[in-house]
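Chemist: quick one: sequence plus predicted model below, questions after.
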Amino acid sequence: MFVNKKLRPFLATFLVLLGAAAILWLMGRPLTYKGGLIQLWGPVGPKQSQMLLDWYSASHIVHGFLFYAILHVAAKRWKPGQKLLAATLVEAAWEIVENSPVIINRYREATIALGYRGDTVVNSVSDIVMMIAGFLLAARVPVWASVMIVLVLELIPLAIIRDNLTLNVWMLLAPNDAIRTWQAGA
């Protein structure tokens, strides 16, 4: 292949993104919302996880910060492109698993996402791109700024929709009735 050696991990990252989109489509995930509708923002409700961005886009940016931090410590000798590729592989794998029937049903059972139908392919691709954006931002800002950005990206959705990455993971792994009641606004 005649691709510059330094660019290969970035090309591979793009191919992972395309591969994840193809796998999700082959799994039967809808490409877009009903009738081909694509909007920039999918608010809480039926369009949640169906459009380009939604409240959970912030959690995917946080994934990027977390993956950067983990790989910065665990894979010190890797080049930046290799770290980005590894993070993208993990995020793409999560998008595929997250949109499997078992996880979609788990979200319905254990969280406040009672009507959750999974993501459209467009939303999943956007989620992966949000992780990449978070990863690249984490690589460029000081640690204190990374911590502040992650806190803001966790606290704003918590205040507005009563959910964020932390609660999402908590409720998937160890559902709590008190948290579910609070999230439902009761």
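Modeler: In hand now; what should we look at?
Chemist: could you use CA atoms for every contact and neighbour count after this?
Modeler: OK.
Chemist: leaving out sequence neighbours, find the closest residue to residue 130.
Modeler: Using CA to CA, 6 or more residues apart in numbering and skipping the chain neighbours, the partner closest in space to residue 130 is residue 61 (5.1 Å).
Chemist: below is an additional structure, to be compared with the one above:
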Amino acid sequence: MTVATGTDDTRQRRATLWLIACLGVLAIQITAQHFMGRLWICECGYAKLWEGVVKSSGNSQHITDWYTPSHIIHGFLFYGLGHLLLRGKPLSARLLLATAIESTWEIAENTPMVINRYRSATISLDYFGDSILNSTMDTIAMAAGFLIASRLPVALTVAIAIALELFTSWMVRDNLTLNVLMLVWPLDAVKAWQAGL
């Protein structure tokens, strides 16, 4: 009995350390974006729970927006990646991998090179990067997606991802798949459709 309790205590301590490391990665993301000159919140001076207008100066500035589902799907994908690469490691270790990937993307996404790519290749002509608040919440949305995927059957996780992709495509003519496509291989027909032409 003592051995089992000791083992449980050790596992708990390790999980706690992994989670502290995740928070450390998030702190690095926030600090890096601060030194990159990103605004903490929307230039408008306040934070909203939801920004529902894609083509607006408030997009990617508030707590959630139409791109939040994409970050939840990131979490689904990173859970799968962690399952493949870190099989046998604790869930918290796999979450650290996911957080490191997402945070790296959030920093890269807010560099002038990627911002200009969004502006030239996608319909995001008014995109000037994320606020630190929005970027932080994107990483938290990824973590939520990761934890959801860890609890649900694979088929249900895939069904939710497809539903989110179809729903955001229908509502705002954009989603994770189209976002990646237009960044990597922009198609004029897709850009025209997204613009409503």
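Modeler: Arrived safely. Treat the numbers as computed from the prediction; the structure is a model and nothing was measured.
Chemist: TM-score for these two?
Modeler: With the length set by TM-score structural alignment, normalised by the length of the first structure, the two chains reach a TM-score of 0.96; 184 aligned residues with a CA RMSD of 1.1 Å.
Chemist: who touches the residue mapped onto residue 176 of the first structure from the second structure in this structure?
Modeler: By TM-score structural alignment, residue 176 of the first structure lines up with residue 187 in the second structure. Applying CA atoms under 8 Å, 6 or more residues apart in numbering to residue 187 of the second structure gives no contacts.
Chemist: mind redoing it with 10 Å?
Modeler: 121, 122, 178, 181 (CA atoms under 10 Å, 6 or more residues apart in numbering).
Chemist: quick check: the farthest pair among these?
Modeler: Across the contacts of residue 187 of the second structure, the longest distance by CA to CA is 11.4 Å; it joins 121 and 178.
Chemist: now do the shared contacts for these two.
Modeler: Common neighbours of residue 121 of the second structure and residue 178 (CA under 10 Å, 6+ apart) are 184, 185, 186, 187, 191.
Chemist: from those, keep the buried residues only.
Modeler: 186, 191 (16 or more other CA atoms under 10 Å).
Chemist: with distance to residue 35 of the second structure and secondary structure added, can I get the shared contacts of residue 121 and residue 178 of the second structure in a markdown table?
Modeler: A markdown table is the format used below for these (distance: CA to CA, whole Å; DSSP: H, G, I helix; E, B strand; the rest coil):
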| residue | distance to residue 35 of the second structure | secondary structure |
| --- | --- | --- |
| 184 | 27 | helix |
| 185 | 31 | coil |
| 186 | 31 | coil |
| 187 | 34 | coil |
| 191 | 33 | helix |
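Chemist: about what we covered before: tell me which of the contacts of residue 187 of the second structure fall in strands.
Modeler: Counting by DSSP state E, no part of these is found in strands.
Chemist: can you list these in TSV and add distance to residue 5 of the second structure and neighbour count?
Modeler: TSV is the format used below for the contacts of residue 187 of the second structure (distance: CA to CA, whole Å; neighbours: other CA atoms under 10 Å):
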residue	distance to residue 5 of the second structure	neighbour count
121	56	19
122	55	25
178	49	20
181	50	15
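Chemist: check which helix or strand residue 93 of the first structure maps to.
Modeler: helix 80-98 (DSSP states H and E).
Chemist: that helix aligns to what range in the second structure?
Modeler: So helix 80-98 of the first structure sits over residues 91-109 in the second structure, by TM-score structural alignment.
Chemist: the matching stretch vs the first structure, average offset?
Modeler: Taken against the first structure, stretch 91-109 of the second structure registers an average deviation of 0.3 Å after superposition, with mean CA distance after the TM-score superposition for the first structure.
Chemist: and that stretch, what's buried?
Modeler: 91-100, 102-103, 106-107, 109.
Chemist: centroid-nearest residue for the first structure?
Modeler: Most central in the first structure under CA atoms, centre = their mean is residue 60, positioned 3.3 Å from the mean C-alpha point.
Chemist: residue contacts, it?
Modeler: 66, 91, 126-135, 153, 165.
Chemist: same question for residue 86 of the second structure.
Modeler: 80, 93, 94, 97.
Chemist: try 7 Å
Modeler: Contact analysis of residue 86 of the second structure by CA atoms under 7 Å, 6 or more residues apart in numbering lists residue 94.
Chemist: so how far is residue 145 of the second structure from it?
Modeler: 18 Å (CA to CA, to the nearest Å).
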